[in-house]
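Provided below for reference: sequence and predicted model.
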Amino acid sequence: MLTTKQLKEIKELQEICEKGEPFQLKLNWDMLQSREANEINDFFHYEDGKLVGFLGLYGFGNKVEVCGMVAPSWRRKGIFTKLYLDAAEILKERGVQEILFNAPAKSESAKLFLKTIPCSYAFSEYQMKWEERELREQKDVTLRLANDDDFETIIQLDVQCFGFEDADAHDYNIRISRNNSEQFYIIEAEGHSVGKMRVDHQDGEAWIYGFAVFPGYQGKGIGRKALTNVLIEEHKKGFPIFLEVEATNANALGLYESCSFKAYHVQDYYKY
C-alpha cells in the first residue's frame, strides 16, 4: 500500500510534469489509493531525496496499463527506462496477457520513449467534461447504493460488458471497493438490477467509472436515463463532472455527446 507521503509526492510530481503542458496524465488515483499490500505496482526514482520519476501498473482483468512520468529537468537520463525495466520483470513474473502503455496524445516525451520499445498504437480514449444544461429526472430508472448482495451482479456486468474473466472481475472489485472516495451504484429498471456505475470524488471533481448495462437491457434508453439522474445529483452537489470513453466505442461516445459531454483531452494507448 502507498503511504500518505508517497501519494503526496506522486501528486506533486504530476503537477510539475503537467505545468504549462497541453495534457493531463492518467494516473488512476482511485487505484493508487487502494493498492494491495502484498503486490508491487509502483516504482519510484529519487534524486537527493526528491521524487523525480514514477511508474505505475494498473490491472484491469487480464490486462495491465502502464503510465508514468519524469520531472522535465530529469528527462533523457534513462530514468523512465530503468523504471520500465524494473516493472517489466514484475509483469513477466505475473504472466500478464496484455500490456498497454498509456500516453497523453500531446506528450512529446512519452512518444519519444514509446519509439524505443516494441509496441504499436491500439486505440485512443477521450476524457470528457459535462457542460451544464437543464435536465429532467427520469423516475422509471433509479440508482441505489450497492451492498454486499450486489457483488455477483457487479462481477457479471464486468464479465458481460467489459470482457473480464470471472476471477479477474472478483479480484478487481474487491480491490477498488477499498476506495473510500467512491460511491458504487446499482441501476434498477423494470423491477430488476440491470446495470452499475461508480462515482469517484477527487479534488472537488466527480468522475464516472464502470458504467455498464446488461446486454439484454441495452437499447432501451436505460443507460441515458441513469446517466441523466447521476448528472442531476452530482450537479446539485456542485461538482464538475467527468468521464472517459474509448474513441472506438461509438455507442457510448454518442450517448455522452448527446448528454452534453465534450472531449477536452485524449489519451493514446499502445500495445506492447
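Nice, thanks for sending it over. Quick caveat: nothing in here was measured; it's all calculated off a predicted structure.

Every contact and neighbour count from this point should use C-alpha atoms.
OK.

Please report how far Arg178 lies from Ala146.
14 Å (Cα to Cα, to the nearest Å).

all helices for this protein, in order.
Using DSSP state H, the helices found in the chain span residues 4-18, 29-32, 79-94, 108-114, 151-162, 166-176, 222-236, 250-258.

From Val199, how far off is Ile241?
Taken as Cα to Cα, the span from Ile241 to Val199 is 9 Å.

so what sits against both of these two?
Among the neighbours of Ile241, those also in contact with Val199 (Cα atoms under 8 Å, 6 or more residues apart in numbering) are 206-208.

Please compare the first structure with the one that follows:
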Amino acid sequence: MVHPRFRRQGIFSKLLSISLDECKKRNFNNILLLCDDKSKAANEFIKSIKSNYSFSECRMKCTNWSVQPSVKNIILKDAKNKDICEIENLNEIFFGLASSEQILPEDEEKNNIITYLIQLDNKIIGKIKVDKELTSAFISGFGIIPEFRNKGYGKAALTEVLNNLKKEDINTVGLDVEIRNKNALNLYKACGFKEQSIMNYYEVNI
C-alpha cells in the first residue's frame, strides 16, 4: 500500500520488485498479492502484472448481538498445550495443512488469544480461535469435523462463543470467510454477522 499522495510514481512496482528478489533468494515459488475488491488503483495494478486469481475472502462483523440459549451438549473447552496434536490434526482436516511451527495454546492465551475445542458429549468435533482486544474480538480457525456438519453444531458453538464474549463486555466481533464457502457465510449471517468488505488474492509466480 502506498499513500495516495505518492501513487502513480512507480513506488509500489519498485517495492514489489525488491520483495520478489528477496523471495527468489529464499527459494519461494510464488507469493500472494492481496487486493481490496473496491480499490480501483489496486485492481488496475493487478491487471498490469502477470498474476492468477486464487480466491477471495469476505470480512464480516457482528455488533450488538443478544445472548442466546445454549445447546447443553455442546461445550467449549479451553485448549491446553497437551492438545497441540489434536489442534494440528483439526487444522489439517479443515484447511488441508499442518503448521510448520507449533504455537502452544497456553502461550497464545497470555496474549488473550484462546483456542476452544468444541465438544459434543465428550467427543472433540471441532475448534475455534478467539483473539480478544479490549471491547472487540476476532474469530479464526473455526471448523467442524465433516461427519458432524449440517446438524446445527457449528451454529451452537459460535453462539456459545458470542454469549461468552457478551458477558465480557465485548461488543464487536470480526472474522474472514472465503466467499465460495456458502455454508459458512450463511452460518455467520444467521448468527448476526454482516458483510463489510472483500479481499481478493492473486498468485504471482516467481
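Nice, I can see it. Every value quoted in this text rests on a predicted model; they were computed, and no experiment measured them.

re the thing from before, can you flag which of the shared contacts of Ile241 and Val199 of structure 1 belong to strands?
206-208 (DSSP state E).

about what we covered before: more crowded one of Arg178 and Ala146 of structure 1?
Taking neighbours as other Cα atoms under 10 Å, Arg178 of structure 1 and Ala146 compare with Ala146 leading, 18 against 15.

To what extent is the closest residue to the more buried one other than its chain neighbours buried, counted in neighbours?
Ranked by Cα to Cα, 6 or more residues apart in numbering and with sequence neighbours excluded, the top spatial neighbour of Ala146 of structure 1 is Tyr185, at 5.1 Å. Neighbour count for Tyr185 of structure 1, taken as other Cα under 10 Å: 22.

picking up where we left off before, TSV please, covering the helices of structure 1 and showing distance to Ser193 of structure 1 and mean neighbour count.
TSV is the format used below for the helices of structure 1 (distance: least, Cα to Cα, whole Å; neighbours: other Cα atoms under 10 Å):
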stretch	distance to Ser193 of structure 1	mean neighbour count
helix 4-18	36	16
helix 29-32	25	18
helix 79-94	35	15
helix 108-114	42	14
helix 151-162	8	18
helix 166-176	17	16
helix 222-236	11	19
helix 250-258	20	15
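
sorry, back to before: by neighbour count, which of the ones in strands among the shared contacts of Ile241 and Val199 of structure 1 wins?
With neighbours taken as other Cα under 10 Å, the top of those is Ala206, carrying 24 neighbours.

now the aligned partner of Pro69 of structure 2 in structure 1: how far from Phe151 of structure 1?
Counting by TM-score structural alignment, Pro69 of structure 2 corresponds to Arg136 in structure 1. For Arg136 of structure 1, the distance to Phe151 of structure 1 (Cα to Cα) stands at 30 Å.

quick one, what contacts the spatially most central residue of structure 2?
The centroid of structure 2 falls nearest to Ser140 when counting by Cα atoms, centre = their mean (4.0 Å). The contact partners of Ser140 of structure 2, by Cα under 8 Å, 6+ apart, come to 128-130, 175-176.

What does Tyr202 of structure 2 correspond to in structure 1?
Counting by TM-score structural alignment, Tyr202 of structure 2 lines up with Tyr270 in structure 1.

again with His3 of structure 2
So, by TM-score structural alignment, His3 of structure 2 is matched to Ala71.

Look up how far Tyr58 of structure 1 lies from its match.
On the measure of Cα to Cα, Ala71 of structure 1 and Tyr58 of structure 1 end up 21 Å apart.
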